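K.L.:
Build me a model from this:
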Amino acid sequence: MALSASLFLRQTQSLVMTPQLMQSIQLLQMTHLELNQFIATEVEKNPLLELNGPEDSDFPHEGHSHERQGDDGEAENYGASSQTERLSEALDGGFENVYQDDAGPRKADAPELLSQWKSMPGSLGESGEAYDLDDFVAGQVTLKEHLGQQVPFTLHDPVDIFIARYLTDLLDDSGYIHHDLDEVAFALGKGRDAIEAVLAKLQLLDPPGVFARSLSECLAIQLKSRDRFDPAMQALIANLELLARRDFQTLKKLCGVDEEDLIDMLAEIRALDPKPGSGFEASVSESINPDVIVQAAPDGGWTVELNPETLPRVLVNQNYYLSVANAASKQDSDHAFLSECLQNASWLTRSLDQRAKTIMKVASEIVRQQDAFLANGIDYLRPLNLKTVADAIKMHESTVSRVTSNKYMLTPRGLFELKYFFTVSIAAVEGGNAHSAESVRHRIRSMISEEVAEGVLSDDDIVESLKAGGIEIARRTVAKYREAMNIPSSVQRRREKRAMAKVYVG
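P.N.:
As a prediction, this is how the structure comes out:
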């Protein structure tokens, strides 16, 4: 058979990861802070994009839905055409059921009261401008500033002061210095003895315990400042690992004290501060804004809605595009740039709209699955996995996983990450309903918190107690959960509870 070349026309389908598709996937797993930064960058690059502030519209752009989840599991989608009216009606009639003692009117009058105060006689300066209370707020002193104010009163040699400032810059937020002194001496071109001499003087500064290189040294510095670093206390500080294991019998032998003296020494240790620099921490804690808000509905269901504060407000200025396109020159490069900007802007708004809808679908399904938890507490948290939610909303598991990453839901039970509601299943006794791992951990924690010194539960006792409650679980699983919650063994708990009981009796 002769071989010959020929041409064939064939149609095939394939999934191509375009830059726009990759962008949509990335938007799903972004937090609202990351999303705002990304949008700010896009607005800076694209002249057709605009940020629509809260004062410009009562609700975000088209596509951000308000969904209500009822007992029947069906959701009602409110269209963009009547979103503002429905939201206004809900706000006018629903707050008295949520906040019975709401102080909203008084809070609303705060700006007016502030303006009245500023207009009072004596509240104006010579320039005629009103004082601002923010101008009189004292700044927070950092740990390094606090120590820097004390160094000139402790050290007088300019070289020692320079070494002290260098060591101060090496402190962590807790007031510890973890750098090797040999490396510090080499960097400064001084001997180790000179560095240690300066360090010894710095360890006398306030707060007691700063410039320590370990926990034992930090506690020793504080005990020395109280004149309580005797030989018995030195032995205790040198064997903190035994204290962590609650091995009180060995500690009594090493310290040469009886049980009553050891209890007094432990009480002194508890009064010390293991992180002396934490009180000067200047970093501002960031509050978490929930992406989804769940509230109880009057009919017994749950109202699920997206948090408007975390939703971006991005618009495409079509009028600006038309005016610029008509006034632009006939060069192909100008029209190509405008067309590309319009395409990217339209794709971004559609991606944000799809992101909001996807978050809403996933959150609504989680609320439907965990209805008992919202109503009755953590003991009723159901086992749930990504596949169950993905099948219910007809999406892929990877999409659900991206949506639940770094997203939070505010419920009547508190603020939870969406991933909190996904727990493994623990089998029930005699084929009953399965229990979630989180609810089992909660029961273990509750049982251990109710223990007394003479009735400490072993892991086997916890297994039997859970089995009596209808939960089938292995002993090694109980031990794994207990260790994950940083709960010591029954032997260590018994020692600690007996010691604490004698302290209370004394």
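K.L.:
rest of the way, CA atoms for contacts and neighbours
P.N.:
Will do.
K.L.:
gap between residue 110 and residue 117?
P.N.:
Applying Cα to Cα, to the nearest Å, the value for residue 110 to residue 117 is 10 Å.
K.L.:
Over to residue 77?
P.N.:
47 Å.
K.L.:
Ok, residue 253 next?
P.N.:
Counting by Cα to Cα, the gap between residue 253 and residue 117 amounts to 68 Å.
K.L.:
out of the two, which sits in the more crowded spot?
P.N.:
A direct count of neighbours by other Cα atoms under 10 Å for residue 253 and residue 117 places residue 117 higher, at 14 against 11.
K.L.:
State the helix or strand in which the more buried one lies.
P.N.:
helix 110-118 (DSSP states H and E).
K.L.:
Regarding residue 205, what is its secondary structure?
P.N.:
Look at residue 205: counting by DSSP: H, G, I helix; E, B strand; the rest coil, its state is coil.
K.L.:
What's the local residue count around it?
P.N.:
Using other Cα under 10 Å as the criterion, residue 205 is surrounded by 16 other residues.
K.L.:
cool, and the one 10 residues further on?
P.N.:
Under the neighbour criterion other Cα under 10 Å, residue 215 is assigned a count of 16.
K.L.:
And this one, please, so the two structures can be compared:
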Amino acid sequence: MALTPKLALRQSQSLVMTPQLMQAIKLLQLSSLDLVAYVEKELEQNPLLERQEAPAPEPRDGPAEPEVAEGDWGEPAPGSRADVEARLDTDYGNVFPDDAPQSPERAAPAAAAEPGDWSGFGVGGAASGEGADLEAYVADRATLSDHLERQLAVAVPNATDRLVGQHLIDLIDPAGYLREPLETVADRLGAPIGRVERVLAVIQTFEPTGVGARSLKECLALQLRELDRYDPAMQALLDNLELVARRDLAALRRLCGVDEEDLSDMLAELRRLDPKPGHAFGSEIVQPVVPDVTVRPAPDGSWIVELVADALPRVLVNQSYYAKVVRTTKSDTEKTFMTECLQTANWLTRSLEQRARTILKVATEIVRQQDGFLTLGVAHLRPLNLRMIADAIGMHESTVSRVTANKYLATPRGVFELKYFFTAAIASADGGDAHSAEAVRHRIRAMIEAESPDDVLSDDTIVKRLHDGGVEIARRTVAKYRESLRIPSSVQRRREKQGAARAS
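P.N.:
Okay, the predicted model is just below:
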């Protein structure tokens, strides 16, 4: 075979991850709070982007018009929001490569969000800063470290001891415990072990009581000393906390030298103590969950699914400003910069609208699939996976996975993450429909909560009852679900319930 150079034509398909495509994928999986921060950054960098002013809501006399398909989930009514979304899907190309391509044409403007009385915070707020941000005037929650440092400055006058105390405070974890050995701390600071122990003893007198302890026993002992209840019997009780966990009351009575009534009082006093005193202080501000989609019942018995307008950033592209700058500028560099800004702005608005439509489409299908949960409760949660949703709405599984990440659905039964509705399937014992794993967990919890102290259910008994109810499940699966619900074994439950019954 001769080796000769030749020209050949080859046709192939490939997916190129352009920066715009990566941006669209990133926006799809961001939470609402992260999306607001991302759009704020783009508004600062791109001179062609502007916040979209939301018009005041118009009063309506009649009932609210549903925003997605009603009834039997058929075609949307003309003029409804779902009809607008359907037209946008036709007029506007899909920016996600995993889904079916559509004809890319010019996009219709997104529906304006309806602001509340205080709309100055976030992207949907007033662009001029007229809206007041009430959160800016709320005092920060004091952390445990700040609280201890203020007490250290008053209680320890010696500068060297304050340095040792500051280092010890830095080592205290959020629960209030000092996990590092004092010998290691003394070697690191080059200080005598006696000085470190003396400073730690001072810190252990600070509020909250029990802070700076090196073990659970020491934490509880510090609190009992503060209450003047650390007697020899209580000390013996703390020395045998493993027997307390096992509810071995006979051994505890023998070791503590008390009768049954005194032991019951000691255990009750132990339960009133705080095993994690540091948790009374916040280490950081906890952000509330902001739902992305809401679902509410319709008059005809179906469900109305709507996007939360306040969670959707609204931006516009200032085309007139772009045209004015391009006409007056003479530098090629400036023209190139403005052209890139225009492309970035157009793609951002397109990605935001596509993200909103995709979230609404996925949430609507989840609501359709989990209608039993919304109507009757968690016991009627159906088995569901990404493929079932992807096949129903004509999208790729990876797109559905990105949509359900960090997104929340507000229902009449509470606020749930979209991933909550995806549960494994457990086979039916009678050959019927499969059961959701979450529904089975709910049934196990209900069985255990209904048991009496004289009839505590073992895992084998739970397996039998579930099998009689049509659920084919193994004993090890029941044990795994019970442990995930933080429910102790039948032996521990029997001891706890019998001890509580005797105490009452």
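K.L.:
Now do the SS call for residue 473 of the first structure.
P.N.:
In the three-state summary, residue 473 of the first structure is assigned as coil, counting by three-state DSSP.
K.L.:
Distance of the closest residue to residue 154 of the first structure other than its chain neighbours relative to residue 481 of the first structure?
P.N.:
Using Cα to Cα, 6 or more residues apart in numbering and skipping residues adjacent in sequence, the residue nearest residue 154 of the first structure is residue 201, 7.2 Å away. Remark: distance between residue 201 of the first structure and residue 481 of the first structure (Cα to Cα) = 46 Å.
K.L.:
Wasn't residue 300 of the first structure part of a strand?
P.N.:
No - with three-state DSSP as the criterion, residue 300 of the first structure is located in coil rather than a strand.
K.L.:
need the contact list for it.
P.N.:
With contacts defined as Cα atoms under 8 Å, 6 or more residues apart in numbering, residue 300 of the first structure is in contact with 70-71.
K.L.:
Near the nearest residue to residue 360 of the second structure once chain neighbours are set aside, how many other residues are there?
P.N.:
On the basis of Cα to Cα, 6+ apart, the spatially nearest residue to residue 360 of the second structure that is not a chain neighbour turns out to be residue 307, at 6.5 Å. Using other Cα under 10 Å, residue 307 of the second structure is surrounded by 20 other residues.
K.L.:
so residue 307 of the second structure sits right up against residue 290, yeah?
P.N.:
No - in this structure, residue 307 of the second structure sits apart from residue 290 without contact. The criterion is Cα atoms under 8 Å, and the distance is 11.7 Å.
K.L.:
just the strands in the stretch 251-400 of the second structure please.
P.N.:
293-297, 303-307, 315-317 (DSSP state E, counting those that start in this stretch).
K.L.:
Give me the contacts around the second one.
P.N.:
Among residues not part of strand 303-307 of the second structure, those counted as contacts by Cα under 8 Å, 6+ apart are 66-70, 292-298, 356, 360, 363-364, 367.
K.L.:
Kindly recompute the last result at 7 Å.
P.N.:
66-68, 292-298, 360, 364 (Cα atoms under 7 Å, 6 or more residues apart in numbering).
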